[in-house]
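Trainee: here is my input, please return the structure:
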Amino acid sequence: MNKFLKTKLAAYLLPSVALVLLLIIWEGVTRVLEVPTFILPAPSDIWLAAQAYGTTVWRNGLHTLNTTLIGFLMGLVLGVFLGFLIGYSRLAYIVLYPLLVGFNTIPKVALVPLLAIWFGIGAMPAIITAFTLAFFPIVVNVAAGLATVEPEMQDVLRSLGASPWEVFQKVGFPHSLPYLFASLKVAISQAFIGSVISETVASNRGIGYVIVTASSSFNVPLAFLAILALAAMGILLYGCFALIEQRTIHWAR
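Mentor: The predicted model follows:
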């Protein structure tokens, strides 16, 4: 049994079986209890909504995906830079880290109306909100990866005449990679959350906009379809980062 759980087949088969069982139970409960569609639609109702509104959800899903990826990439660049800076500089840690913690505690939904005033209704508020939610996990994990490097390893390289850049290249950067990839899988989910939050308030496109519009007209199957599409995109990107992680830092497993 343990050998099977470690195979690639189990990694794909077991989640698929769990999903099918969940859908069967969901369908059965809603039919047996006669739950109204506007409260909880059955999977078959969502399937009918997919046939009717699939193109709409697809177009708006691509818009959300684009804004999310742009905000995520911005968060990745700034997060890695600040993470390395805070991890290597005690002064930067003392000055910047409390400011980052304070900024991260601000509910991002409170910033969306201000972003709509500054940048107008559209993609920009969603990009910025995705960025603000994505970069903090990256900063913290990269800084933690550098801070947990064994001093002995650095001392050995220095005793052999290695420069600070060579110490970073040989020890610091490889040691931070597992932390970086762990943060990326969290940050991409946070970026999706940020985009959808903004789209529900300050956008006329995107998955968040579809959810709000569908809910206001009591088209709950369409709202669930949009939510499931968002979940599918999140799982897909999470899987991409997990695959890249396996290919690049397999030595850390």
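Trainee: use CA for all of it now, contacts and neighbours both
Mentor: Noted.
Trainee: need the contact list for Leu40.
Mentor: Counting by C-alpha atoms under 8 Å, 6 or more residues apart in numbering, Leu40 touches Thr30, Val220.
Trainee: and for His175?
Mentor: Gly145, Leu146, Val149.
Trainee: just send these back as CSV, with distance to Trp165 too.
Mentor: What follows is these, written out as CSV (distance: C-alpha to C-alpha, whole Å):
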residue, distance to Trp165
Gly145, 16
Leu146, 13
Val149, 15
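Trainee: here is a second sequence; please produce its structure as well for comparison:
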Amino acid sequence: MRSKLNHFFRSKTASFVLPFLATILLFVVWEIVVRVFQIPQFNLPSPSSIYQAAVNYSPQILANAWRTLVTTTTGFLIAIATGVFLGFLIGYSRIAYLTLYPILVGFNTIPKVALVPLLAVWFGANEIPATLTAFLLAFFPIAVNVALGLDTVEPEMKDVLRSLGASQLEVFQKVGWPHTLPYLFASLKIAASFAFVGSVIAESVASNGGMGYLIVVASSNFDVPLAFAGLLALAVLGIVLYGFFVILEKYAIYWAR
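Mentor: Below is the predicted model of the structure:
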């Protein structure tokens, strides 16, 4: 019996079944607690009322979720391109490391929510501030992890390839790039969540649409079930994007497992 349980816990089925069961259990306990203690809906809505709000406002939720997904994905793609470029530059160039890395660290310490009003003044209350905020939050972990991956390549491997006549580009193709991929995918899964956080922050402060805007409007109208429905929609979007990179990592760097 114990061997069967151990085999189940190590199987791929368990990675889907256990989170699903845990989520169902959470919602059941949540529903029971709200009903037993008679918690007002404007304080903590029950899962059933959240579901009803999601059904009633499904067109608005879908439209705003799509806008958030587009702005997040756009900012995230820009962050990937910028982060990979800066990471390679910092990882391969000592001058770039000494010059750019302190600037990146200093810029990353600035709370991005403080930049959103400025972005709204410069670009208006539209998709651009959300896209830029998603980019600003996502590119730093990508750049740092790519630089770390290049910096941790064993010098002996580089020396062997150079002794065989390999150029700097060939050393990068044969050693640097494959060695960096696990670090890159690890940073992508983290940065994807950061990108969603950035978009929602900007939408809640300076936007005329998106899930952040929807949640703020629902909260101001004391429609807490709708606000919770928006939060759950964001959770689903984040899980989907995270799962996409998990699957992509599985097939792109299967040799690393």
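Trainee: any idea what the TM-score is?
Mentor: Put the two chains on top of each other and the TM-score (TM-score structural alignment, normalised by the length of the first structure) is 0.99; 253 aligned residues with a C-alpha RMSD of 0.6 Å.
Trainee: quick one on the thing from earlier: so which of the contacts of His175 of the first structure hold up in the second structure?
Mentor: Retained in the second structure: Gly145, Leu146, Val149, out of the contacts of His175 of the first structure (criterion both residues aligned by TM-score structural alignment, their matches' C-alpha atoms under 8 Å).
Trainee: which one (most neighbours) among the contacts of His175 of the first structure?
Mentor: Ranked by the number of neighbours (other C-alpha atoms under 10 Å), those place Leu146 first, at 24 neighbours.
Trainee: hmm, Val167 and that residue touching each other?
Mentor: No - the criterion here is C-alpha atoms under 8 Å, and Leu146 of the first structure misses it with Val167 at 11.3 Å.
Trainee: now do the same for Thr131 of the second structure: its match in the first structure.
Mentor: In the first structure, the residue paired with Thr131 of the second structure is Ile127, using TM-score structural alignment.
Trainee: and the helix or strand hosting its match, how far from the second structure on average?
Mentor: Ile127 of the first structure is part of helix 123-147, with elements assigned from DSSP states H and E. With both structures laid over each other, helix 123-147 of the first structure and its partner residues in the second structure are 0.4 Å apart on average (mean C-alpha distance after the TM-score superposition for the first structure).
Trainee: for that helix, packing partners?
Mentor: helix 43-88, helix 90-104, helix 112-119, helix 173-202 (3 or more C-alpha pairs under 8 Å, 6 or more residues apart in numbering; DSSP states H and E).
Trainee: let's have the ones you listed in CSV, adding distance to Thr37 of the first structure.
Mentor: CSV is the format used below for these (distance: least, C-alpha to C-alpha, whole Å):
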stretch, distance to Thr37 of the first structure
helix 43-88, 8
helix 90-104, 38
helix 112-119, 31
helix 173-202, 22
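Trainee: for those, which one ends up most surrounded?
Mentor: helix 173-202 (a mean of 23; mean count of other C-alpha atoms under 10 Å).
Trainee: tell me the residues of the second structure aligned with that helix.
Mentor: The aligned range for helix 173-202 of the first structure is 177-206, by TM-score structural alignment.
Trainee: quick one: distance of the matching stretch to the chain centre.
Mentor: 4 Å (C-alpha atoms, centre = their mean, to the nearest Å).
Trainee: again, but for stretch 99-109 of the first structure
Mentor: 17 Å.
Trainee: end-to-end on it?
Mentor: With C-alpha to C-alpha, to the nearest Å as the measure, the first residue of stretch 99-109 of the first structure is 19 Å from its last.
Trainee: what stretch of the second structure does it fall on?
Mentor: By TM-score structural alignment, stretch 99-109 of the first structure lines up with residues 103-113 in the second structure.
Trainee: what's the neighbour count on the counterpart of Ala147 of the first structure in the second structure?
Mentor: Applying TM-score structural alignment, one finds that Ala147 of the first structure aligns to Asp151 in the second structure. Neighbourhood size, Asp151 of the second structure [other C-alpha under 10 Å]: 18.
Trainee: compute the distance between Asp151 of the second structure and Thr180 of the second structure, please.
Mentor: 9 Å.
Trainee: Val217 of the second structure now?
Mentor: 43 Å.
Trainee: likewise for Phe228 of the second structure?
Mentor: In terms of C-alpha to C-alpha, Phe228 of the second structure sits 39 Å off from Thr180 of the second structure.
Trainee: and what of Pro141 of the second structure?
Mentor: 13 Å.
Trainee: same check on Lys4 of the second structure?
Mentor: 37 Å.
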